[in-house]
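how does the following fold in three dimensions:
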Amino acid sequence: NAGVLPPDSMSESQFSKRLALLWHPTEENTIFFNYSEGFRAPTYSAVNMGFSNPAHGYISRSNPNLKPEKSQSYELGWNYIDETKSFALTGFYVDYKNFIEEQAPTGIDPDTGYMIFQARNLDKSRIYGFEAKAHMNLFTIQNGHGIIGLNASLAYAKGEERKTKNPINSVEPLTAVVGIDYTYLDKLYLSARVKAVQAKKEGDISQASDPRSPKIPRSPGYATLDLIAEYKPQRDITINAGLYNVFDKQYWSWSEWKSAGSASARERASNPGFNAALSIKYEF
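Presented below is the predicted three-dimensional model:
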């Protein structure tokens, strides 16, 4: 396959430190701070594997020169939980040295005209953002055995190289999930869930340095509706069913969108339209 270099070996290690602080101003509230050091060695596939994908118009090349990624992360957050509701809010900031950006666009292959993607190190970079989650029991029915609840979550992150201020392509766009669920004892669970993803702005997309390379366009935002059910007729049997992308929306995940090498390849990389799944699990 194109892009394959002779196999290379790698052996790295690091002692990482971690600090966690908790404060409980009340029984329901928790305020926390976390500091941790991270270490991530390049994957075997990033170092040694490469392939070409004519259908999507790109080549993935190995990079035996990758260095291990090191990080220092800081988290500050608040949790609240009682019998009927829970809330969580966490802000994070991560400093990276040699951040490993998977499948970064690097140029055009002169022989095939395909876009080239390759894992690379970013010297100094940072990712920061926040996550918020909430759950509330709205009301109970069936003599208190059935509970109708509301779930919501929101995730935002932004990443950039420190020197160039170029964005980091592996960072996902703003994502929100809202759902209403119904739980009856431990037997039945029903959920209607809407997932909304913001469009990836052009200013948040890092382009290949080769001027011949086609630019990764702004990705469209989308929203999908999923209907999910789980039923346990008895302790050892679980039936799961789901209707996904109910309104048959054409959409792309950011990871698939940025890796497609052309408009036609991008069209083929869209996620499934309306689909359904059913599974039965029996535990001995």
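
could you use CA atoms for every contact and neighbour count after this?
OK.

next one: the longest strand along the chain to chain centre, how far?
Once the chain is assigned using DSSP state E, the strand that runs over the most residues is strand 115-141. Its chain's average C-alpha position is 6 Å from that of strand 115-141, according to CA atoms, centre = their mean, to the nearest Å.

in that strand, what counts as buried?
115-122, 124-137 (16 or more other CA atoms under 10 Å).

and what of stretch 225-240?
Leu225, Asp226, Leu227, Ile228, Ala229, Glu230, Tyr231, Lys232, Thr238.

go on, stretch 99-110?
Phe99, Ile100, Glu101, Glu102, Gln103, Ala104, Pro105, Thr106, Gly107, Ile108, Asp109.

second input sequence below; structure requested for side-by-side comparison:
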Amino acid sequence: MFLQDEIQLSHAWELVLGGRMDHHADFGWEASPRAYLLYRPTEALTLRAGAGRGFKAPTLKQLSPEYESWAAMGGRGVIRGNPELQPETNQSFELGAAYANERWSLGATAFHNDVRNLIETVRQPTCFAPGRTCLAYDNVARARLQGLELTGGLTLSPQWSVQANYTWLDARNRATDTRLPDRSRHRANATLAWKPTAPLTTRLRVEYIGSQYRSATESDRPGYTLLHAYVDYAVTRHLSLHAGVENLTDRRLANDDAGVYARADEGRRYFAGLTARF
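Okay, the predicted model is just below:
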């Protein structure tokens, strides 16, 4: 159950109060309250601050002692469920600002999350399957994820626009005072959109994933860049079509260096769909 109330304190001030109740057969009831305060000194500028609590139960496969997948790491690993997993809980704090006018927009958000029992995939010291790596789901007792998100947008002309975002992340295991593995400190996206006609929009997106920490005895995974292309077409006011190609250059990192990039890449992939509005 989720409840939220948006309270207009004045023309410039708004208070958002919310709460969620979860019930899990194994873990019982959990309450997740949150509160945000918004201040709009002008029509274009919004300042916000908030805090909240979160709850995330392990999935059925993560909890199941019978679950076993031989497709992990592109077929090089085996992962099993763990019935001893505990749910994640977190305390989050956020401070942000956003400015938008007719031509351009900017935004910045600082965040800080204290997480208990973070669910991670952990390599096991030995493996029952020769030539493979055994993995298991486990809890990190205490973790901290904090960082900064920057966003921006610019309308170049009625047909052309660009959007970009950047995230800096500091993720640490507070129990061991070490970095959490497999998380990039730097991530960025930039999207160039072209709208030649009213119903047609095309987008080209560049995605950058920075280097990832592995362990104290292993070198970091190098960063890499992916390219994606999309097209949207509004057939009518109620129906639109979508298509795209992700990983346009068919970048396959695990094929280049399987010892560094442990997970198999999806390679170039295509999709198509439609959206109906009523």
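
who touches the helix or strand that the longest strand of the first structure is followed by?
Where DSSP states H and E defines the elements, the next helix or strand beyond strand 115-141 of the first structure is strand 146-161. Applying CA atoms under 8 Å, 6 or more residues apart in numbering, the contact partners of strand 146-161 of the first structure are 122-141, 166-168, 171-185.

strand 146-161 of the first structure to strand 115-141, inter-axis angle?
150 degrees (axes from the mean of the first three to the mean of the last three CA atoms, to 10 degrees).

which helix or strand lies directly C-terminal to strand 146-161 of the first structure?
Counting by DSSP H and E, what follows strand 146-161 of the first structure is strand 175-184.

superpose on the second structure and give me the mean offset of the helix or strand following that following strand.
Scanning forward in sequence from strand 175-184 of the first structure by DSSP H and E, the next helix or strand is strand 188-197. Taking mean CA distance after the TM-score superposition for the first structure, the mean distance separating strand 188-197 of the first structure from the aligned residues in the second structure is 1.4 Å.

angle of the following helix or strand past strand 188-197 of the first structure against strand 175-184?
Counting by DSSP H and E, the next helix or strand C-terminal to strand 188-197 of the first structure is strand 222-234. Taking the same axes, to 10 degrees, one finds that strand 222-234 of the first structure is oriented at 20 degrees with respect to strand 175-184.

please verify my assumption that Phe99 of the first structure contacts Leu122.
Yes: between Phe99 of the first structure and Leu122 there is a contact under CA atoms under 8 Å: 5.0 Å.

show me the contacts for the counterpart of Thr155 of the second structure in the first structure.
Aligned by TM-score structural alignment, Thr155 of the second structure pairs with Asn137 of the first structure. Asn137 of the first structure makes contact with Thr84, Lys85, Ile147, Ile148, Gly149, Leu150, according to CA under 8 Å, 6+ apart.

ok, and those in the second structure?
Retained in the second structure (both residues aligned by TM-score structural alignment, their matches' CA atoms under 8 Å) from the contacts of Asn137 of the first structure: Thr84, Lys85, Ile148, Gly149, Leu150.

contact partners for the first one?
It refers to Thr84 of the first structure. So Thr84 of the first structure contacts Met136, Asn137 (CA under 8 Å, 6+ apart).

how would you label Leu85 of the second structure: helix, strand or coil?
At Leu85 of the second structure the chain is in coil, as set by DSSP: H, G, I helix; E, B strand; the rest coil.

so the aligned residue in the first structure for it versus Ala41 of the first structure, what's the distance?
Counting by TM-score structural alignment, Leu85 of the second structure corresponds to Leu66 in the first structure. Leu66 of the first structure is 9 Å from Ala41 of the first structure, where distance means CA to CA, to the nearest Å.

looking at these two, which is more packed in?
Legend: neighbour count by other CA atoms under 10 Å for Leu66 of the first structure and Ala41, higher for Leu66 (19 against 15).

name the nearest residue to Asn34 of the first structure, ignoring sequence neighbours.
Ala20 (4.5 Å; CA to CA, 6 or more residues apart in numbering).

what is the burial count for that neighbour?
10.

map it across to the second structure for me.
That one, Ala20 of the first structure, aligns with Tyr36 by TM-score structural alignment.

quick one: contacts for its match?
Leu15, Val16, Leu17, Arg48, Ala49, Gly50, Ala51.

how close does the match of Leu85 of the second structure get to Leu122 of the first structure?
Taken as CA to CA, the span from Leu66 of the first structure to Leu122 of the first structure is 10 Å.

can you tell me the centre-most residue of the first structure?
Glu172 (6.1 Å; CA atoms, centre = their mean).

I'd say it and Glu256 touch.
No: with contact defined as CA under 8 Å, Glu172 of the first structure and Glu256 do not form a contacting pair (11.4 Å).

what's the counterpart of Val246 of the first structure in the second structure?
Using TM-score structural alignment, Val246 of the first structure sits opposite Leu248 in the second structure.

give me the distance between its match and Asn117 of the second structure.
37 Å.

Gly28 of the second structure: neighbour count?
Gly28 of the second structure - counted by other CA under 10 Å - has 8 other residues nearby.

same check on Gly273 of the first structure?
15.

where do the strands of the stretch 1-150 of the first structure begin and end?
18-23, 29-40, 51-53, 58-61, 69-81, 85-108, 115-141, 146-161 (DSSP state E, counting those that start in this stretch).

among the ones you listed, which is nearest Met10 of the first structure?
strand 29-40 (12.3 Å; CA to CA).

what does the closest one correspond to over in the second structure?
The aligned range for strand 29-40 of the first structure is 45-56, by TM-score structural alignment.
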